[in-house]
Each structure stands twice: as C-alpha cells, then as structure tokens.
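*Asks:* return atomic coordinates for the entry below.
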Amino acid sequence: MKVLKTVSLAILGTALAVSGTAAQEKTVKIATEGAYAPWNFTGAGGKLEGFEVDLANDLCARMKVKCEIVAQDWDGIIPALNAKKYDAIMAGMSITDERQKVIDFAGPYAAGPNGFLVEKSSPLAKMPGTGQAYNLATQKEAAEKAIDAVKPVIKGKTIGVQGSTIHANFADKYLKGTAEIREYKTTEAHDLDLAAGRIDAVLADATAILGTLEKPEFKDYVLVGPSISGGILGAGVGVGLRKGDDELKKSFNDAIQSAVKDGTVKKLSEKWFKIDISPKG
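*Replies:* Below you'll find the predicted structure:
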C-alpha cells in the first residue's frame, strides 16, 4: 500500500507540475490588420488568415510561447502597441527610419516588390519600366530615372494609396504634383474605387496586388510599372515591437532567422503569393 501511495503521489506531483507549467506558458499577443490579403485578412466566420497569420503561429512555436493573434485597424496599430494593448505587430509593416523613431523591429521576414494596378485597357497599362527592379538605397540614380519615366504617363491621373504606408510616403515625395494622390484607410477601399472607375490606378505592394488580381472582378486588370525598393520604401517587412523590449526582439530574430534558413518563409510565401518573398542576404 505504501508503494502504491508513493507512486500515486509521484504521479499527482508530476501532473501538478505539468499543469503549473502549462498555466505559466507565456502568451505573445500579436496584432495584424486583417484587411491586407494575402498578407493578412479576415476569412469565413471572422477567422484571421493569411501569410502573416501562418508565419506568426510558426514563429511562436519556435519561441515556445502561446500565440494570440488579434485584428487592429491600420491607422491605430502603432499607438496601440505603445499603449501595451499587445506585444507585437505583424501586418505587412515595412521597416523605415520614420517608424524606427517610435518603435523597434525584428527581422525582416519578407521583402516584396511593388507596382501599379491598372485596367488592361487603360493607357497606363503601357507604363515604362514594367518588369524592371531598382533599389533607391543602392541604385538611386537609376531608380529615380525610372520614376521620372513614369511621370508623363500618370500626369493628371488619380492614384490611390493606403494612408500611413510607405506607398503613401513614396507617392507624396515622387508623384505629388504630377498625379492626384488619394489616400484610403485600407487597400480594399482603393481597390473598390479603382473597379468603380473613381481612380485611374493603385500604387501598392505587388504581393497585395497579386492577391487582388485573383479576384474574378479584377480579371481585366494588370500589374505594371517599375518595382522600386529601398530608401523611403524601407528595408523589408518586420515585426513591430516596443522600444526596450529587447528579450522579445531577440526571440523573434532568432525564430525568423531559423524560419528563413529552413525554407519555411519561402514555402509560406509561395503558398500565399505564388512567389518567394523571403529576405535575401
């Protein structure tokens, strides 16, 4: 009886220890926009889906933490992070000098191209530079020459961009005064206005545009223009974090490097975008 009692107590102790460990498991709360397909979007039944939702869950597993993913409107996503409503942001957010003044970043975990979405029958469909890529950080002269070549084509046109994004900043710096720049709260909103003929083009991340092109109502649209990166367009997409949260930053960086190295980021990007947008170098 004594042996049985000892074994029973040992089993009970183990169960309590496991239960205690589970109860103490750290939860990392990650915000995403939920309106930027295929990066992140709200699917059937209000479930958050997309490239970043899959990647966030993978990174949390590598960090051995519980992952809680919540939706947050884009225009309040950084203030809410700094107000400690969640721990991190994964929402197609590019790493820029301007953002680094108020938050920190881990990564990048993605580096995607960009371009213009236009109707196939539009004069803009013949935009110069289509299929060519330039980096404002390493090819400034060539990149700005490619931008200048676009200006005669878009002169007097109305271009939609999502507000508070690198594309809005780019349009303000390089295209303002040539074209009318109209800002929208979400990419879905400017896509709807494009389809309704209220604007002539959308300037956005090419991966988001490719997602739009998969919709039946956009079968007569096309991605055009030079792909510009670097400089004002940032150094890739990363995890937004509060300044001083160094331990979490290291955990994310280690997990991201592991996911890039073993091909997980490549696999997920090809699943959602049909192209590899994993960071190189």
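*Asks:* hey, let's count contacts and neighbours off CA atoms from now on
*Replies:* OK.
*Asks:* show me where the stretch 101-250 of the chain has its helices.
*Replies:* Counting by DSSP state H, counting those that start in this stretch, one finds helices in the stretch 101-250 of the chain at the ranges 140-154, 166-170, 187-195, 206-213, 246-261.
*Asks:* now distance to residue 12 and mean neighbour count too, for these, in TSV please.
*Replies:* Converted to TSV, these look like this (distance: least, Cα to Cα, whole Å; neighbours: other Cα atoms under 10 Å):
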stretch	distance to residue 12	mean neighbour count
helix 140-154	67	17
helix 166-170	56	20
helix 187-195	54	19
helix 206-213	52	21
helix 246-261	33	18
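*Asks:* before we go on, could you also do this sequence so I can check it against the first one:
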Amino acid sequence: MTSTRTTAPRRRALLAASAVGLLAVTTACSSVDDGGNETGGDDTAGGGTLTELQDSGTITVGFAGEEPYSFQDDSGELTGAAVALNEAIYGELGIDSVEGTLTEWNSLIPGLNADRFDSISAGMSILPERCEQAAFSEPEIMYTTAFLVPEGNPQNLTDWQSAVDADINLAVMSGAIEAGYAEETDVQTTQVGSPQDGLDAVTSGRADAFALTGISLRALADNTDAPVEATDAFVAVIDGVPQIGAGATVFRDEDTELLEAYNEELESIVSDPERYAEILGPFGFTEAERPVEGLTAEMLCEGDLEAIADELGPELGLDA
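*Replies:* Below is the predicted model:
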C-alpha cells in the first residue's frame, strides 16, 4: 500500500549490487539499503545520539518489510505507517531524512544493538522479553490478530481458540508474537520469514492458515490475486487472558535523550485523532489502532495483561 505523505520531503535511494559490494546512492529523505550500514551507536549517557542525528540530518531505521508498517514500494522507496510516523516525529526533531536498512525480523534488535541502525521502524510489539533487550517508545499502534485463510475459510477460523480446536498447521513469522501464542497453546506451526512466505505457505497447502496482525493480513489479502482472505480481527485470549498488544519504535537502551524527545512528539500525535488519522490513515489505520489513553510502554513491558485488562478494559473494548 503506497500513499502521498505530507510530513518531510521524501527522497529515493538507488541500489546497485555487484560481486564485490553494494553501492547505495541516496538522493533524498526515505531510502533503503541492504543491511550493511554501520551508524555507530552512542553509549555516553544517552545525550550523544540525538545531537549527532540532528547534526547529520539523517537517521537510519531497521525495518522488516511488513506492509503496512514499513516496506519498500514498487519503486524501491521506504514507506509505510511506521515510517510515516517516524518521518513526522523526526522532522520535528530536526532530522529530515529517514533511511532504511532491510533486516530479517529476528535480527532487528540484535542489529540495533550492534549499531547497524539507529532505531527500529517495524511496528514491533512491546513485550517483556524485548524490553530487556532494548528501549521502546510509548505505544504507537494497537494490535489485533487475524488469520489469512483459503477463500471460504474452510476451517471456520474466528478466534485463537478456533485454531486450537481445529488442530491445524498454522504459519507464523519466526519471532513474532503469534508464534508465542501458538507455542503456549500447542498449535502446530510452520515458521516463515516474511508475510509473503506466510501467504505462500497457505496457497501451497503447507499451512492451513497464517496468523499475523489484522491490519497486515488485510493489506496482504488486498494486494494479491491468490484465492485467500483475511478473517475478522480479534484480541487473542490465551489461558483466559486477553492478549492486549501495541507496537512502538525501538531504541538502544543508552539513547535515553533520543527516546524522550521522540516520546514527547509522539504524545502530541497520538492524543490528536485527526493528526493520527492524517499520518497513518493512508495506510489503512483507523481510530481502532490509535492507542487508548492510559496504556503505557511500562505497563506492557511489565507484562501483566490481566492488570491492564482490569484497568483499561472499557477503553480497550473488552467485556467487563
């Protein structure tokens, strides 16, 4: 899904690969390389990275190529809802150019901590085990789950329990939250590396369905001629606990000043429904994906989903 955004002017990167290396020629704001970039993280009390990025005017973000969060369009340009949000926020911070490093999902946090890029722009779910490895911004996107299934939904999948009861083989992205759901509920899985791999697993019959976030699967189903459809989205319930989830931009632990500056600008967008819709709406995001008031990264990092449901149940649309 592509769109015209009104944040910072965008520029393109032309990539030319040869047997001896890769030459990336960047001509403006949003661009992509293959993962070989070294940006040099800062470990001096968190103050250095923001200043360095403002001085250079460019930030490099790691992304995993999942539409509609962060992906390359048909021209090879970096785009997506997470990227658009990053561009709006970094632009306010005096960083006008957002460049992308395409990275396998499981390598995003390791790549960040190895200074291959400055932050992660992939709509990554805030999970306790991830919070031990890196620092998450406040919630940017609320998550629900869905299944990509053959046309007609032959297994009649409607929620997570229906997948458990149907005894299916479920495609899940390696390292994604749905893989954790499957492990906790003993659902047989086929691990895949990307949304396209998940689609291929379903269309080839290697998997009965593919589990991912609802908005990702809607985009995937809309952009393929394959005989598949996305089920209605739902909040997965595991062992009686609603799996409340939200995605965020991710930073190195030491980059505290950059994180705080980002969160300050993020709050002004998330608290404004019209501005949130202006930035993320072109990628299919609605009011349902805007984080509810009161939900914080700290709450999600602590991982007490029952407490979150008790405190914010009505705001989250959960039954009392």
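*Asks:* re the thing from before, just put the helices of the stretch 101-250 of the first structure in JSON lines and tack on distance to residue 176 of the first structure.
*Replies:* Listed next are these as JSON lines, based on distance: least, Cα to Cα, whole Å:
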{"stretch": "helix 140-154", "distance to residue 176 of the first structure": "10"}
{"stretch": "helix 166-170", "distance to residue 176 of the first structure": "9"}
{"stretch": "helix 187-195", "distance to residue 176 of the first structure": "18"}
{"stretch": "helix 206-213", "distance to residue 176 of the first structure": "21"}
{"stretch": "helix 246-261", "distance to residue 176 of the first structure": "36"}
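*Asks:* residue 229 of the first structure: which of those helices is closest?
*Replies:* Ranking these by proximity to residue 229 of the first structure (Cα to Cα) places helix 140-154 first, at 8.8 Å.
*Asks:* and the counterpart of residue 42 of the first structure in the second structure, how close does it get to residue 300 of the second structure?
*Replies:* Residue 42 of the first structure maps onto residue 72 in the second structure, with residues paired by TM-score structural alignment. Noted for residue 72 of the second structure: a distance of 29 Å to residue 300 of the second structure, by Cα to Cα, to the nearest Å.
*Asks:* cool, residue 25 of the second structure as well?
*Replies:* 39 Å.
*Asks:* looking at those two, which has the bigger crowd around it?
*Replies:* Neighbour comparison, residue 25 of the second structure and residue 300: the larger count goes to residue 300, with 22 against 14 (by other Cα atoms under 10 Å).
*Asks:* in a helix, that one, correct?
*Replies:* Yes: under DSSP: H, G, I helix; E, B strand; the rest coil, residue 300 of the second structure falls within a helix.
*Asks:* surely it and residue 125 touch.
*Replies:* No: if you go by Cα atoms under 8 Å, residue 300 of the second structure and residue 125 don't touch, sitting 9.1 Å apart.
*Asks:* what sits in contact with each of the two?
*Replies:* Here residue 300 of the second structure and residue 125 have residue 245 as joint contacts, going by Cα atoms under 8 Å, 6 or more residues apart in numbering.
*Asks:* could you check how far the most centrally placed residue in the second structure is from residue 175 of the second structure?
*Replies:* Nearest residue to the geometric centre of the second structure (Cα atoms, centre = their mean): residue 123, 1.9 Å. Distance of residue 123 of the second structure to residue 175 of the second structure, given as Cα to Cα: 13 Å.
*Asks:* what does residue 265 of the second structure give?
*Replies:* Taking Cα to Cα, one finds residue 265 of the second structure at 29 Å from residue 175 of the second structure.
*Asks:* the second structure: which residue goes with residue 52 of the first structure?
*Replies:* By TM-score structural alignment, residue 52 of the first structure lines up with residue 82 in the second structure.
*Asks:* hmm, I was thinking of residue 180 of the first structure
*Replies:* Per TM-score structural alignment, residue 180 of the first structure is aligned with residue 188.
*Asks:* so the match of residue 42 of the first structure touches residue 64, yeah?
*Replies:* No: at 9.8 Å, residue 72 of the second structure does not count as touching residue 64 under the criterion of Cα under 8 Å.
*Asks:* which of these two has more residues huddled nearby?
*Replies:* It is residue 64, of residue 72 of the second structure and residue 64, that has more neighbours when counted by other Cα under 10 Å, with 26 against 23.
*Asks:* ok, now which ones touch that one?
*Replies:* Residues near residue 64 of the second structure by Cα under 8 Å, 6+ apart: 70-71, 102-105, 108, 122.
*Asks:* these, buried ones only, as a PyMOL selection?
*Replies:* Entered in PyMOL, the line below selects the buried ones among the contacts of residue 64 of the second structure, by 16 or more other Cα atoms under 10 Å:
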select buried, resi 70+71+102+103+104+105+108+122
